[in-house]
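*Asks:* one predicted model, sequence on top.
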Amino acid sequence: MRANTNRFHLRLTTLAALAAVSVLSACGDKPAAGAGAAGQAPEVGVVTIASQNLPLSVELPGRVNPVRVAEVRARAAGIVLKQTFVEGSDVKAGQVLFRIDPAPLQATFDSATAAVAKADATLAQNKLQESRYRELAPVQAVSKQDYDNAQIAVKQAEADLASAKAAQQTARLNLGYTTVTSPISGRVGKAQVTEGALVGQGDATLMATVTQTDPIYVDVTQSSTEVLRLRRSLQTGKVKGVDGAVPVKLVLEDGSIYPQAGKLLFSDITVDQTTGMVTLRAEFPNPNHDLLPGMYVRARLSQAVQDNALTVPQMGVQRTSSGDATVMLVNQEGKVEVRPVVADTAIGNVWVVTKGLSAGDKVIVSGLQKIKPGVAVKTVDANASAPAAAK
């Protein structure tokens, strides 16, 4: 009886073992959950590094200043009869702005003209008398003294005529000053006097101000060391100038870029002895008068050109806890590799890499969260080249 029982338990154990082996075999035939996904290489976006001649620039704060400012003042005394311009409009050099009552000065001019005519007549009379005495003197029909007096009278009459003509010219100029014109082309401000006002009585009354705003100046400050470096870069050809001037771009108060490029004028440099800063002046075309005197702007100056520079989008550069820069790139085997680089200069949204990369390297800029070093990946173009990002 005991023997039968033992054989029964042995059969149950054997069947259980066979069932377990079958289950394990079946499980081994089915793929584990997630194994298929792990078998596919993750997709990452890369940019291919290419060398380029990269301009290095600096951005400096500055103020807009007019090229010329002319204060229009009354040079003749009188009553203002008419204002002939619209305040805030553009005027040309020589354009009439005001008219002053010319009546008193017209009378002065007429009197001076009459004096010229009188002096001219006196001179003619004296010349006629001198001519007669000249014919009579050889035959002693007149005395030598009378002939000498006639000659002297001619010279005095000539001097009187010259003096009368000078007075007439002065009267003519004063009469012309009653028509007040703009000395320069520019934009005229508000009138400082009204019609009916008495001007020029004792002093040259300010009547209006004309400001030339095309072209226009932008004054910025920079250290003398940087200015010397900029000069050397221009002399050695690292910065390409136009007619000896460095090109300048302008960033307006709202962050937009001014469409017209300017040029740096080295001829107008002054150094502040207390700070060692240099005032630089740039000139910009301003046909639409978008730049107004007193505006705050930022000027971008090219400091040098780095030959064969390598740039990486900022999203592709990572920093360690110690601040060292690294990038993740795809090596020739198609696997992820971490490489330390030197990236100390940022221009726009790219880093300038001076060490650690070579032209042709494929730097990963997207999909970084899905990868780790040593993993094989599938690369796609990130549509973000370093040169384009540098603009």
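*Replies:* That came in fine, so what should we check first?
*Asks:* for the rest of this, base every contact and every neighbour count on C-alpha atoms.
*Replies:* Fine.
*Asks:* what segments of the stretch 51-200 of the chain are strands?
*Replies:* 52-73, 78-83, 90-91, 96-100, 179-181, 186-188, 198-199 (DSSP state E, counting those that start in this stretch).
*Asks:* ranking the ones you listed by burial, who's on top?
*Replies:* Most buried of the strands of the stretch 51-200 of the chain, by mean neighbour count (mean count of other Cα atoms under 10 Å): strand 186-188, with a mean of 23.
*Asks:* outside of that one, which residues touch it?
*Replies:* The list of residues contacting strand 186-188 from outside it, by Cα atoms under 8 Å, 6 or more residues apart in numbering, reads 87-93, 208-214.
*Asks:* are any of the residues you listed buried, and which?
*Replies:* 90-91, 208-214 (16 or more other Cα atoms under 10 Å).
*Asks:* buried residues in stretch 28-47?
*Replies:* Of the residues in stretch 28-47, those buried (16+ other Cα under 10 Å) are 42-47.
*Asks:* with stretch 364-378 instead?
*Replies:* When neighbours are counted by 16+ other Cα under 10 Å, the buried residues of stretch 364-378 are found to be 364-366, 368, 371, 376-377.
*Asks:* over to stretch 301-312?
*Replies:* Neighbour-count burial for stretch 301-312, counted by 16+ other Cα under 10 Å, picks out 301-305, 309-312.
*Asks:* what's it in contact with?
*Replies:* If you take Cα under 8 Å, 6+ apart as the criterion, stretch 301-312 is touched by 49-60, 229-230, 233-234, 238-239, 246-249, 350-354, 357-359, 363, 386-387.
*Asks:* among those, name the buried ones.
*Replies:* Buried by 16+ other Cα under 10 Å: 49-50, 52, 54-57, 59-60, 230, 233-234, 238-239, 246-249, 350-354, 357, 363, 386-387, out of the contacts of stretch 301-312.
*Asks:* ok, and here's another one to check against it:
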Amino acid sequence: MAGQRGIFARIGMVAVPAALGVAAVFYAGRLKTLPEPVAANRPPALVRVITLAPTDLVPRISGYGTVAPVREWRAIARAEGEITAVAQPLAAGDIVAADTLLFRIDDTDLKLDLANVEAQVSASRVKDQTVEISLGLARKDLELAQQDLKRQERLNTQGVATQAELETSRRQALVAETKVTDLENQLKLNAAEREVLATQRGSLERAIAFAEIRAPYALRVTALDADLGQYVSRGQLLLEAEGVEAVDISAQFPIGRIGPLLRLAGEGATVTGLGARVKLPAADHAVVWKARVERVGDAIDATTQSAPVVVRVDDPQGQSVAGERPPLRRNMVVEVELFAPKRAALVVPAEAVAGGTALVVSEAGTLEPRKVETGFVSGDLAVVTKGLAAGDRLVVTDPSIAVPGMAVKPVEDETRKAEIAAEALGQSPGAAKPGSGMGSGAGSGKGGGAGKTPGAGQ
């Protein structure tokens, strides 16, 4: 009995699984097919868009350059002697007003020489007076001698006067005439001497004037090379300074960017007709100075292919405000903006049209790629000239999968529109806020195609 039970147990261990397998195959055809998973009804991807409309734009380009004074001046000694007076204060960095006495050089010897010349001129005039008196007497003597000569000639003709008496009269007349001539020549010599003295006097007066050195215009002292009590010679450098009435900035601008700006400025526009301003970035705000385009440099940089444009800022010292706007000083590196008159244009984020392609949301709510052309790019903005029109809804962030025809849900990004409007006018858009285009995913930039991660910038 025990052996039979073992045999039946072994048969059951094989037969039962086999029967279950046959039953499963038999009933498999009768079982209903399980419903396939229903495709997930995912909502359309959210994308941020801006509805395009003409925007006021101040086209501008930026370059960088260093500040230099318009005028530089050096004080050179034109008289020699000891420095007896120096303006106070007078040191490097000090600003002195126009016509300020900077140095006085000892002119005592020059004044003594001038007094000597003046005395000689006075003596010459006294000589003239005495000579003129003598000349008057000599002319009377000559007149008498000539009358006596005529009388002797008449008497000699009549046979009354001898030839010897006639010769004596002629000799006396000649002597009187010679004396008159000598006195007249003396007057002429005196006049010539006075002319020489006048020249000497002018030279001395000029030298005395050189003994005082004054500021020709308002100056900022950059170097002081002489001091009180120092003996200086002609040609010696005393002081170096620069004018404070204006400064020039020679900024470099790529040639390829100046042309588009001029085209936006209108027909016949020139570089010197553009507006200009100078900016200096600060910790909490940008410092700005009004400027004007003075000229265009003549040399093109062979390496960078950029052209120098010189702008001028008038009265940088007067425009300075303590704690807010420092004075423009030599060698400061500043940003120079050239801008054209304000005009309306289709202004979009440059990232949104990178590569000449843009994404727009169609009327059906699907993504539609567009080929676009830009005519001007300034910073983060671009001016679209072809491919987009007012009313188009431009995508300013990429969806997770940019498939043409994909359904999306557009969300108008009013903050980004406001930033674009402010930046187009050259105003500060302010700090970026969530949803204003600063991507929160791995993508970077202002959400115009730079960020590629799901939900970037939303």
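*Replies:* Cool, the structure landed. All values derive from a computational prediction rather than experimental measurement.
*Asks:* state the pair within the buried residues of stretch 28-47 of structure 1 that is farthest apart.
*Replies:* Within these, two members stand farthest from each other by Cα to Cα: 42 and 47, at 16.4 Å.
*Asks:* looks to me like residue 41 of structure 1 is in a helix.
*Replies:* No: the secondary structure assignment for residue 41 of structure 1 gives coil rather than a helix, going by DSSP: H, G, I helix; E, B strand; the rest coil.
*Asks:* what are the boundaries of the helices in the stretch 101-250 of structure 1?
*Replies:* Ranges of helices within the stretch 101-250 of structure 1 are 103-136, 144-176, 224-236, based on DSSP state H, counting those that start in this stretch.
*Asks:* mean shift of the last one relative to structure 2?
*Replies:* Read it as helix 224-236 of structure 1. On the superposed models, the aligned residues of structure 2 are on average 7.6 Å from helix 224-236 of structure 1, with distances taken as mean Cα distance after the TM-score superposition for structure 1.
*Asks:* mind giving me the packing neighbours of that helix?
*Replies:* Here helix 224-236 of structure 1 is seen to pack against strand 277-284, strand 296-313 when contacts are counted using 3 or more Cα pairs under 8 Å, 6 or more residues apart in numbering; DSSP states H and E.
*Asks:* can you rerun that using 7 Å?
*Replies:* Applying 3 or more Cα pairs under 7 Å, 6 or more residues apart in numbering; DSSP states H and E, one finds that helix 224-236 of structure 1 contacts strand 296-313.
*Asks:* next one: the strand it packs on to chain centre, how far?
*Replies:* Here strand 296-313 of structure 1 is found 16 Å from its chain centre; the criterion is Cα atoms, centre = their mean, to the nearest Å.
*Asks:* returning to what we had before: possible to save the contacts of strand 186-188 of structure 1 as JSON lines with distance to residue 146 of structure 1?
*Replies:* Putting these into JSON lines (distance: Cα to Cα, whole Å) gives the following:
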{"residue": "87", "distance to residue 146 of structure 1": "68"}
{"residue": "88", "distance to residue 146 of structure 1": "70"}
{"residue": "89", "distance to residue 146 of structure 1": "68"}
{"residue": "90", "distance to residue 146 of structure 1": "67"}
{"residue": "91", "distance to residue 146 of structure 1": "63"}
{"residue": "92", "distance to residue 146 of structure 1": "61"}
{"residue": "93", "distance to residue 146 of structure 1": "57"}
{"residue": "208", "distance to residue 146 of structure 1": "61"}
{"residue": "209", "distance to residue 146 of structure 1": "62"}
{"residue": "210", "distance to residue 146 of structure 1": "62"}
{"residue": "211", "distance to residue 146 of structure 1": "65"}
{"residue": "212", "distance to residue 146 of structure 1": "65"}
{"residue": "213", "distance to residue 146 of structure 1": "69"}
{"residue": "214", "distance to residue 146 of structure 1": "69"}
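*Asks:* which one of those is nearest residue 29 of structure 1?
*Replies:* For these, with residue 29 of structure 1 as the reference and Cα to Cα as the criterion, the closest is residue 214, at 83.4 Å.
*Asks:* and the closest residue to residue 311 of structure 1 other than its chain neighbours, what helix or strand is that in?
*Replies:* Spatial nearest neighbour of residue 311 of structure 1, excluding adjacent residues (Cα to Cα, 6 or more residues apart in numbering): residue 352 at 4.5 Å. Counting by DSSP states H and E, the secondary-structure element that holds residue 352 of structure 1 is strand 350-355.
*Asks:* roughly how far is that strand from the heart of the chain?
*Replies:* Distance of strand 350-355 of structure 1 from its chain centroid, counting by Cα atoms, centre = their mean, is 27 Å.
*Asks:* next, the angle from that strand to strand 296-313.
*Replies:* With axes from the mean of the first three to the mean of the last three Cα atoms, to 10 degrees applied, the angle from strand 350-355 of structure 1 to strand 296-313 works out at 50 degrees.
*Asks:* mean deviation, the next helix-or-strand element following strand 350-355 of structure 1 versus structure 2?
*Replies:* Note on strand 350-355 of structure 1: by DSSP H and E, the next helix or strand toward the C-terminus is strand 362-366. Once fitted to structure 2, strand 362-366 of structure 1 is off its aligned match by 4.0 Å on average (mean Cα distance after the TM-score superposition for structure 1).
*Asks:* C-terminal to strand 362-366 of structure 1, what's the next element?
*Replies:* Tracing the chain C-terminally past strand 362-366 of structure 1 and defining elements by DSSP H and E, one meets strand 378-381 next.
*Asks:* returning to what we had before: for the residue nearest to residue 311 of structure 1, what are its contacts?
*Replies:* Counting by Cα atoms under 7 Å, 6 or more residues apart in numbering, residue 352 of structure 1 makes contact with 309-312, 343-346.
*Asks:* same thing but 6 Å
*Replies:* 310-311, 343, 345 (Cα atoms under 6 Å, 6 or more residues apart in numbering).
*Asks:* which one of those is nearest residue 180 of structure 1?
*Replies:* Top of the list for closeness to residue 180 of structure 1, among these and by Cα to Cα, is residue 345 at 57.2 Å.
*Asks:* and the residue in structure 2 that residue 184 of structure 1 lines up against, how many neighbours?
*Replies:* Using TM-score structural alignment as the criterion, the counterpart of residue 184 of structure 1 in structure 2 is residue 217. Other residues lying near residue 217 of structure 2 total 17 when counted by other Cα atoms under 10 Å.
*Asks:* residue 217 of structure 2 contacts residue 98, doesn't it?
*Replies:* Yes: counting by Cα atoms under 6 Å, a contact exists between residue 217 of structure 2 and residue 98, whose distance comes to 4.0 Å.
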